[in-house]
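K.L.:
Sequence first, then the predicted structure:
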Amino acid sequence: MKKLKVIELFAGVGGFRLGLESTNGYEIVWSNQWEPSTKTQHASILYEARFGSKNHSNRNISEVKTSEIPDADVLVGGFPCQDYSIATTLQNSKGLIGKKGVLWWSIHRILSEKKNPPKYLFLENVDRLLKSPSHQRGRDFAIMLKSLDDLGYAVEWRVINAADYGMPQRRRRIFFLGYHKSTQIYKSLKKSNKAEWIYKLGTIASEFSVINDNKSPKTIEIKDDLVEISNNFNKNGTFSIFENSGVFINGQAYTSKTTSNYNGKFTVLSDVLQVDSVPDEFYIPLEDYPKWEYLKGAKKEIRTAKSGFQYSYSEGSMIFPESPNKASRTIITGEGGRSASRFKHVIKTSKGLRRLTPLELERLNMFPDNHTKLEGFSDTKRAFFMGNALVVGVVEKIGKSLYDKICS
C-alpha cells in the first residue's frame, strides 16, 4: 500500500496523526507543535512520548525556515482561529504578508516558498471561521480561499458535527481540503457539476453523506486582491455569505446549506463512561450541589460591574445532569478541576453526581484510552488537551476518502 507523506502543523497531542495513520495510508514525515503562552511545552512533550521525537519540531512555526521542512504529499493542521486581515503589501515577488504571529500566514509561507509544495491540504478550524469577523462576515474565510487560489489550490469545505454521524460528541468544526492544480482531483472538480460535487461526488460527501435537495449552490465571485478583500469584503454585512458546505476554484465559490444524512449506529454519552474505578475526587460533595445547580440553572438578575455600573443579566438553563442517552455536549478546555462551572459535564451515577474523567474525555474525542496520561501531567491539563483536540473519527473518515481519491 502506497504511503502518502504528511507534514503535520499545530499538532497538539496528535489527533490528526491518529486519524490518518489508522487508515495505514499516511506517514507523518515532519510535525510541529509550539504553545507560545507557556514555558513548559506540555502538548509537545506528550506528542513525543506517544510518537517519538524523530522529525518533530517544538519551535514557533513562524521562525522555522521552509528549507528545514521536508517535502510531502499532504499538509495537515488545526490552526488557531485569529484575525486574518492583511497588514502590509511588500513591493517584491512575495506579494502580500499577513499580520505577524497569525499562523495562517505560516501555512501560506510554506506553500509559497516550497519548490515542491504539498499537492493536498487537510485543515480544520472552529465553524465560526465562516462568519468572522463580526463587522465583515466571512471575510477571514474569503482571504484564505483567495490566498490558496493564488497559490494554485482549489478548496472543498464542510462544517461537520461529529454527533450527526454517530460519534459520541456534539462538536462542530469546519474541515477543508485543498487540491493543487497539478492534481487529478483539481481537474475533476474543475469539470464537475459543482452541486453534484458538494452533495455526492466530493471527498467529504463520499464519507459524510448529506440529503440531496437538488438546490443549486449560491455562487460568489472572489477575484479581488487580498488587500481589497481584507478591507472591503462583505463590509458591514449582517450575515456571512458562506454556507456550511462548498467548493472554491478559479476565483469562484459555490456554497450550499447541507443537512447530514446518516442511518448508522449512534454512540451516546453512556457508551463511553467508566463503569468502575472512578476516583472519589470526581464526585461532587453534597454541600456543593446548590452551587452547581445555580450555575447550571436559568438566571434573570441584576449584576454590578467592577465600575459600579448595574445591569440586567439573563441566561437559560443547562441540562443538569447530562443526558446519558445522547451524544455529549462539546468538551471545552476548562473541563478539568473540581470548581463548580456552568459548562463542565456532570453525570448522575448510583454514587451521586460526578464530573467526567480524563479517560472519558479522551473517548468523547475518540482518542485511545489514556493517550494523555503521562507522569507529572494533571487531570486538569489532560482535560485541557481534549478541549483543544478534534474528533479523531472525523479525520479518519475524511483521510480514508482522500486517500481513495488520490490513489484510485
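P.N.:
Done, it's in.
K.L.:
CA only for contacts and neighbour counts going forward, please
P.N.:
Fine.
K.L.:
Helix, strand or coil: sort out Ala205 for me.
P.N.:
Classification of Ala205 by DSSP: H, G, I helix; E, B strand; the rest coil places it in helix.
K.L.:
Contact partners for it?
P.N.:
If a contact means Cα atoms under 8 Å, 6 or more residues apart in numbering, then Ala205 has 197-199 as its contacts.
K.L.:
ok, those vs Arg158, which is closest?
P.N.:
Nearest to Arg158 among those, counting by Cα to Cα, is Ile198 at 8.8 Å.
K.L.:
Return the distance of the nearest residue to the closest one once chain neighbours are set aside relative to Val74.
P.N.:
In this structure, Ile198 finds its nearest non-sequential neighbour in Gly246, 6.0 Å apart by Cα to Cα, 6 or more residues apart in numbering. Remark: distance between Gly246 and Val74 (Cα to Cα, to the nearest Å) = 21 Å.
K.L.:
Over to Ser378?
P.N.:
Ser378 is 34 Å from Val74, where distance means Cα to Cα.
K.L.:
Next, the buried residues of stretch 207-220.
P.N.:
Of the residues in stretch 207-220, those buried by neighbour count under the rule 16 or more other Cα atoms under 10 Å are 207-210, 217, 219.
K.L.:
this is the comparison structure:
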Amino acid sequence: MGLETVELFAGVGGFRIGLERAGHEVIWSNQWEPSIQAQHASECYVAHFGEENHTNVDIKQIDESSVPDHDLLVGGFPCQDYSVATTGAEGIKGEKGALWWDIERIAREKRPNYLLLENVNRLLRSSTDQRGRDFGVLLHCLHDLGYTVEWRVINAADYGYATKRRRVFIFAAQANTEWGQWMTSKVEKPDYLTQRGFFVDEFPVEDVQTQLPIAHPPNTTLEGDPKETSDEFEFDFEEAGAMVDGGIWTREVTPVYQGGTVLRDVLETDGVPEKYYLDEEEVEQWEYEKGAKEIERETDDGYTYTFKEGAIPFPDPLNEPARTLLTSEGTTAPGRVKHVVEDPAIGQLRILTPREVERIMDFPDDWTDTGMPESWRYTCMGNALVVGLVEQMAEQLTRDPDN
C-alpha cells in the first residue's frame, strides 16, 4: 500500500516521479527558488502534476500546522550550516537560512512515520572546522523526535545509471514502525549495513569483514542535546551508517558494481541542431580549459603559491557514465566542467542537449520542455536527483523488512 507523502524542495519533481512509479501518493508539495522572480522549476512541476496542493512560496513562510498529515516526508535540501543556538524559552533554533530547520519543524509538528532525504555527500564531513558536526546535529534532532536513522552515500553509476553522481540518502523511521523496530533489533548485528538494512537490498555492497562477533557496540554516541552536539561533537562518519537510540554505527562499504547505462546510451543519434556544436576556432581554448594546469598565483598579501588541477577527458568518453552534471552545462563557450561529446551521427564535437541531460538523470524525455528558457533546463537537471534511485528506495518502503 502506498504512503501519503509530502515533498519539500521539490524542484521539477524527481522525488515524485520515483515515488509514484513505486505506488506512493504525493498529497502536498513545496518548491521555491529564492532571489529570483521567475519560478521555472515550480512551473514545470505544476505543468506535470497540476497546481492542486502545490505551494510556490518560501518554506519559511509556511506554518507547519498547515501542512497536511502524512506518512512520508521527502526532500533534497541544500547543504548549509546546521549549527544551533539557545534562544531562551524558544529552545533550539537554527541559524537564519539553514533549511534543515524547516524539515525539522514540520517533522516535529506532523511526526510522519518516515523521512527520506537527499544531500551532497560532504554533509557527512561539514563543517570544515568541526568535522561531522552538521550531520551530528541532524541525527540528534531526529533522535529527539523519536526516529531511528540509516544513511548511505550512493554513486548512481555503481548501480546502473548514466551518471557518476554521489549523494547521501538519509532514511529515518519512527521507532514504533515496522522499519523502526526492525532497525532497532538488527543494528548491532555484524552484518548490518552489508547484508541487512534499508539500503543494502537495492544497493548491494561487498562484505569485507573476516571475523564476525556476535554483536558490536556503537562507534560513538550522541550525548546531551543538539546544542552540545553543535558546540562539541566531532566524528568521522563513513559512507554507510545507522543511528538507533543515540548510538551511531558506521563503516566504509564497497559497492557491488552492477554496470549498466553509459553516456553513449543516452545520446541522440539522428543529429542535433547546429547550435549545440562547438566552434572549431574555439577547440584549442576548450583543450586548454580541460587540460592539466600548474599556475603560479599570488594572494593580496603577497603569498605566492602554485595552483594545480588535473586534466578532464576531452571529449568525454562514451563508454562510461557521464561525469556529475552541474548547473553550468548548456553553452558552447569553452569551459572546464561542461560535457563535450563526439556526435554519433556526424562525428563533430558538441555539448549535451537538454533531452540528453534529462536522460542522464533518468527523467522522461522533454520533462523540462515546459516553456522555461533552455539555460534553465540545464540548471534544473544540475540541481536534480537521479529518479531511479528514488524509485528503488520507494519500492523498499513497500516491503516487509524481514523479507
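P.N.:
Arrived safely, thanks for sending. Since we're looking at a predicted model, the values are computed, not measured.
K.L.:
picking up where we left off before, neighbour count winner among Ser378 and Val74 of the first structure?
P.N.:
Shown here are Ser378 of the first structure and Val74; by other Cα atoms under 10 Å, Val74 has more neighbours (22 against 15).
K.L.:
who's in contact with Glu104 of the second structure?
P.N.:
Going by Cα under 8 Å, 6+ apart, Glu104 of the second structure touches 141-142.
K.L.:
That one pairs with which position in the first structure?
P.N.:
Using TM-score structural alignment, the partner of Glu104 of the second structure in the first structure is His108.
K.L.:
Same question for Trp179 of the second structure.
P.N.:
In the first structure, Trp179 of the second structure lines up with Ile185, judged by TM-score structural alignment.
K.L.:
and if you look at Glu252 of the second structure?
P.N.:
Per TM-score structural alignment, Glu252 of the second structure is aligned with Lys257.
K.L.:
Run through the residues that contact that match.
P.N.:
By Cα under 8 Å, 6+ apart, the contact list for Lys257 of the first structure reads 243-245.
K.L.:
Of those residues, select the buried ones using a ChimeraX command.
P.N.:
Remark: buried members of those, expressed as a ChimeraX selection using 16+ other Cα under 10 Å:
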select :243,244,245
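K.L.:
For the nearest residue to the match of Trp179 of the second structure once chain neighbours are set aside, the count of nearby residues, please.
P.N.:
Nearest residue to Ile185 of the first structure, sequence neighbours excluded (Cα to Cα, 6+ apart): Tyr179, at 6.6 Å. As a burial measure, Tyr179 of the first structure scores 25 neighbours (other Cα under 10 Å).
K.L.:
Isn't Tyr179 of the first structure up against Ser188?
P.N.:
No: look at Tyr179 of the first structure against Ser188 with Cα atoms under 8 Å: they stay out of range, at 10.4 Å.
K.L.:
shared neighbours, the two?
P.N.:
Common neighbours of Tyr179 of the first structure and Ser188, using Cα under 8 Å, 6+ apart, do not exist here.
K.L.:
The match of Glu104 of the second structure: helix or strand, and which one exactly?
P.N.:
Using DSSP states H and E, His108 of the first structure sits in helix 104-113.
K.L.:
Can you give me the buried ones in the helix or strand following that helix?
P.N.:
Downstream of helix 104-113 of the first structure, the first helix or strand assigned by DSSP H and E is strand 120-126. For strand 120-126 of the first structure, burial by neighbour count (16+ other Cα under 10 Å) applies to 120-126.
K.L.:
Also stretch 186-203 of the first structure?
P.N.:
Of all the residues in stretch 186-203 of the first structure, those buried under the rule 16+ other Cα under 10 Å are 186, 189, 194-203.
K.L.:
now do stretch 157-176 of the second structure
P.N.:
Those would be 157-175, for stretch 157-176 of the second structure by 16+ other Cα under 10 Å.
K.L.:
would you list every one of the strands in the stretch 101-250 of the first structure?
P.N.:
120-126, 153-161, 172-180, 218-221, 245-249 (DSSP state E, counting those that start in this stretch).
K.L.:
Sweet, I'm off.
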